[in-house]
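K.L.:
A structural model of the following input is requested.
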Amino acid sequence: MNNGITIGITCGDINGVGLETVLKALLIKKVGQQLRLVIYGSTKVIAYHKNIITPENVQFYAISNPQEAQPGRINIINCWSENVNITLGKPTDVSGKCAYLALERAVGDLKAGTIDALVTAPIHKKAMQMAGFPFVGHTEYITEALGGKESLMLLVSDDLRVGLVTNHLPLREVAQAITTQKVLRKILILSETLRVDFNIDKPTIAVLGLNPHAGDEGAIGNEEQTIIRPAIEQAKEQGILAYGPFPADGFFGSGQFRKFDATLAMYHDQGLTPFKTLSFSEGVNYTAGLAAVRTSPDHGTAYDLAGKGEADDTSFIRALFLAADIVRNRNEYIEMRANSLELSKRKTLVSETGEDEDVVDVPEE
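P.N.:
As a prediction, this is how the structure comes out:
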């Protein structure tokens, strides 16, 4: 079903658990055998992490570009040639540089279309800054690299989907960053991705408020009345089934989220705290709204587990399969639209030429 799909996988921070989870999934559980998988990193570093989880000899295949990748084997693109120091459990400039190099090469291939999707292993923001990485995180870097004006961080676990209006932003800056146009754009992106990437015909979206109790009609802040509700109304005018703003505190605990296809939160912890409570170790981070597909496990470098062989690979596996599913859904959507357009053209041609129309002879009087 996924034949022909090529997915890139970045090594992430080499001092964390990213490569351990990747190798556990591919070597031990034999996940993704039908896909062409390409790991961006270094054969030496990957071999080091392989030895943490298994003493068995493993055949790695060094390739120079994704077109050389074959399904059912460990294809590796070397992104640096020199030996590097692995310091498990700590952020270093070396681990940041390696993660940066792998990400840069992988995103270049994603942009060129030589891979269909990208799964990024976790990075450490401090290590990336030490290496000169000028972005807050993966999402911001990939959005700019792919020429996107705006993307949406979307957390996914089965039927639970939570999007964010603001991403990695200090809490004191959140209120100022939220505008009616920004909320509206995020609603539009979320609606489109639910239709195209998740194959939901008429998606419903719940929008959370910013303040406690969604402002209590202006008693505890007025952003709901002056910013968020107008965005929802404008979305409805465009035919989008958006509702709210809902008070965030009881929305997930009461199970109200189950009535909607997705929920839009105003800021990072408002969305991720309930999401991780409900789906810890199973969630996936998807960057919606881009021309290309990018997912990642919903966990960090987990330095405290690095080198112990105890990291859970569930989130990585789900990220891999979600990436493949979205590629397939997008292809089906494009094909469906192409077929609809062709059918529409044929109907127009028949109408204009009169061909294939029933002709009735009228007898002369």
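K.L.:
C-alpha from now on. contacts and neighbour counts both.
P.N.:
Fine.
K.L.:
Which strands or helices does the longest helix seen in the chain pack on?
P.N.:
Here the longest helix in the chain is taken by residue count, with DSSP state H as the criterion, and it is helix 314-353. Packed against helix 314-353 by the contact rule (3 or more C-alpha pairs under 8 Å, 6 or more residues apart in numbering; DSSP states H and E) you find strand 117-120, helix 180-196, strand 284-288, strand 293-297.
K.L.:
Now do the contacts for Gly271.
P.N.:
Val162, Gly163, Leu164, Leu264, Ala265 (C-alpha atoms under 8 Å, 6 or more residues apart in numbering).
K.L.:
just to revisit the earlier point, how about the longest helix of the chain: buried residues?
P.N.:
Under the neighbour-count criterion of 16 or more other C-alpha atoms under 10 Å, helix 314-353 has 314-330, 333 buried.
K.L.:
what angle do that helix and strand 293-297 make?
P.N.:
Put simply, helix 314-353 runs at 160 degrees to strand 293-297, going by axes from the mean of the first three to the mean of the last three C-alpha atoms, to 10 degrees.
K.L.:
so how far is helix 314-353 from its chain's centroid?
P.N.:
Remark: helix 314-353 is offset 19 Å from the chain centroid, using C-alpha atoms, centre = their mean, to the nearest Å.
K.L.:
the strands in this structure, which residues?
P.N.:
With DSSP state E applied, the chain shows strands at 6-10, 36-41, 60-62, 74-78, 117-120, 152-157, 160-164, 204-208, 241-246, 262-265, 284-288, 293-297, listed in chain order.
K.L.:
this one next, for a side-by-side:
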Amino acid sequence: MNIGILQSAGIAGTVIECALSTPDNDDVFTATIYSKDNGNDKNVGADLKFGNISGIVVAPGSATEFSFDSAMTMYVAERMRLATVFPDKSAEELMESFDRDVLAERINKVWMSLKRDFLVSMPRIALLAPDGMTEDVADTLAAVVAGLSEQGIGVFGPYNTNDYIDRQQFLHFDATLAILDGEAKEVLGAVTDESRTKLLIGIPMVMASTEYGATNDFDASGIVQPAYALRKAVYTVIDVVRCREAYDEGHSDPLPKLYHERRDDSEKVRFAVRKQNNAPENGN
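P.N.:
From the prediction side, this is the model:
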């Protein structure tokens, strides 16, 4: 499997070299480094389209950011997966206008990602309650959860953020969904570290990055942790690619039903009155 890694100038090259220095890498994947220095930074889209690379990872220290209208960011760590419904909204904006359709659509997106990207057969999603939640917002959350549950989507909550962390309730769910960015950061800071991976879900390609963006200040003496985060992001992309291939193969061209129930639904049969047998038994 070939994974594309986007490299910026400066220390990022050293981080990539450190991350890929493990001898067993060649048995699992090969890496194509995209950078201006290599003269191939414009080839990423074409290589994805024609299958030359299976996924993309943005290296630590890179200023490259991808944004898609349909995408959500899912944080993938050792003990939890977490996404945010309204990452760009403030609490005041949310309380003024709460879009239940967007909430339901994004819960569906996380649920589908768990099934296809992680092969979770029956996903369980925990919904966190935003701080300062009004009664109207609470009723809306409860109604959305109830409606999706009736459709067979395993979403539960809303849960108080502090109780959710203190009682380690996240261990009982396949993903956590925060309404606002504040609750998401609170949970991430308490449960995970900076080696977590940022996976884009809801898009056709597999793309991930680390928490070490262009604004992070690290030098050659402190590249071990960013290199470890990059390595985890690469293997997350590999796992997701393999899961998607397995899921798509298992759900493409399914076998037809082997047995069909024989029944006649015509009105003649439905409204027919069964005749009673009034013949005497034993000649009586």
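K.L.:
ok, back up a step: mind checking the helices and strands packed on helix 314-353 of the first structure for the one nearest to Leu101 of the first structure?
P.N.:
Nearest to Leu101 of the first structure among those is strand 117-120; the distance by C-alpha to C-alpha comes to 12.6 Å.
K.L.:
so where in the second structure does the closest one end up aligned?
P.N.:
Residues 55-58 of the second structure are matched to strand 117-120 of the first structure when aligned by TM-score structural alignment.
K.L.:
do the same with stretch 181-194 of the first structure
P.N.:
The aligned range for stretch 181-194 of the first structure in the second structure is 101-114, by TM-score structural alignment.
K.L.:
Alignment lookup: Gly209 of the first structure to the second structure.
P.N.:
Using TM-score structural alignment to pair residues, one finds that Gly209 of the first structure aligns to Ala129 in the second structure.
K.L.:
pretty sure that match contacts Asp163?
P.N.:
No: shown here, Ala129 of the second structure and Asp163 do not form a contact pair, counting by C-alpha atoms under 8 Å, at 10.8 Å.
K.L.:
neighbour count winner among the two?
P.N.:
For Ala129 of the second structure versus Asp163, neighbours defined as other C-alpha atoms under 10 Å are more numerous around Ala129 (20 against 10).
K.L.:
Glu186 of the second structure -> the first structure?
P.N.:
Under the alignment (TM-score structural alignment), Glu186 of the second structure maps onto Thr273.
K.L.:
quick one: that match from His138 of the first structure, how far?
P.N.:
Computed with C-alpha to C-alpha, to the nearest Å, the distance linking Thr273 of the first structure and His138 of the first structure is 20 Å.
K.L.:
okay, those two: which has more neighbours?
P.N.:
Comparing Thr273 of the first structure with His138 by other C-alpha under 10 Å, the one with more neighbours is His138, at 18 against 12.
K.L.:
centroid residue for the second structure?
P.N.:
Nearest residue to the geometric centre of the second structure (C-alpha atoms, centre = their mean): Ser113, 4.2 Å.
K.L.:
Run a quick check on that one versus Gly202, I expect a contact.
P.N.:
Yes: between Ser113 of the second structure and Gly202 there is a contact under C-alpha under 8 Å: 7.2 Å.
K.L.:
before we move on, back to that, nearest to Glu224 of the first structure among the strands of the first structure would be which one?
P.N.:
Shortest distance between Glu224 of the first structure and these, using C-alpha to C-alpha, is found for strand 241-246: 6.6 Å.
K.L.:
Now do the same contact list for the residue mapped onto Val240 of the second structure from the first structure.
P.N.:
Following TM-score structural alignment, the counterpart assigned to Val240 of the second structure within the first structure is Ile326. Taking C-alpha under 8 Å, 6+ apart, we find Ile326 of the first structure in contact with Asp197, Phe198, Val293.
K.L.:
Near Asp158 of the first structure, how many other residues are there?
P.N.:
Asp158 of the first structure: 11 surrounding residues under other C-alpha under 10 Å.
K.L.:
meant to ask about Glu150 of the first structure, not that
P.N.:
Counted with other C-alpha under 10 Å, the burial measure for Glu150 of the first structure works out to 15 neighbours.
K.L.:
Now do the contacts for it.
P.N.:
Glu150 of the first structure makes contact with Thr143, Gly289, according to C-alpha under 8 Å, 6+ apart.
K.L.:
before we move on, the earlier item: want to try CSV for the helices and strands packed on helix 314-353 of the first structure, with distance to Pro203 of the first structure as columns?
P.N.:
Putting those into CSV (distance: least, C-alpha to C-alpha, whole Å) gives the following:
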stretch, distance to Pro203 of the first structure
strand 117-120, 24
helix 180-196, 6
strand 284-288, 15
strand 293-297, 20
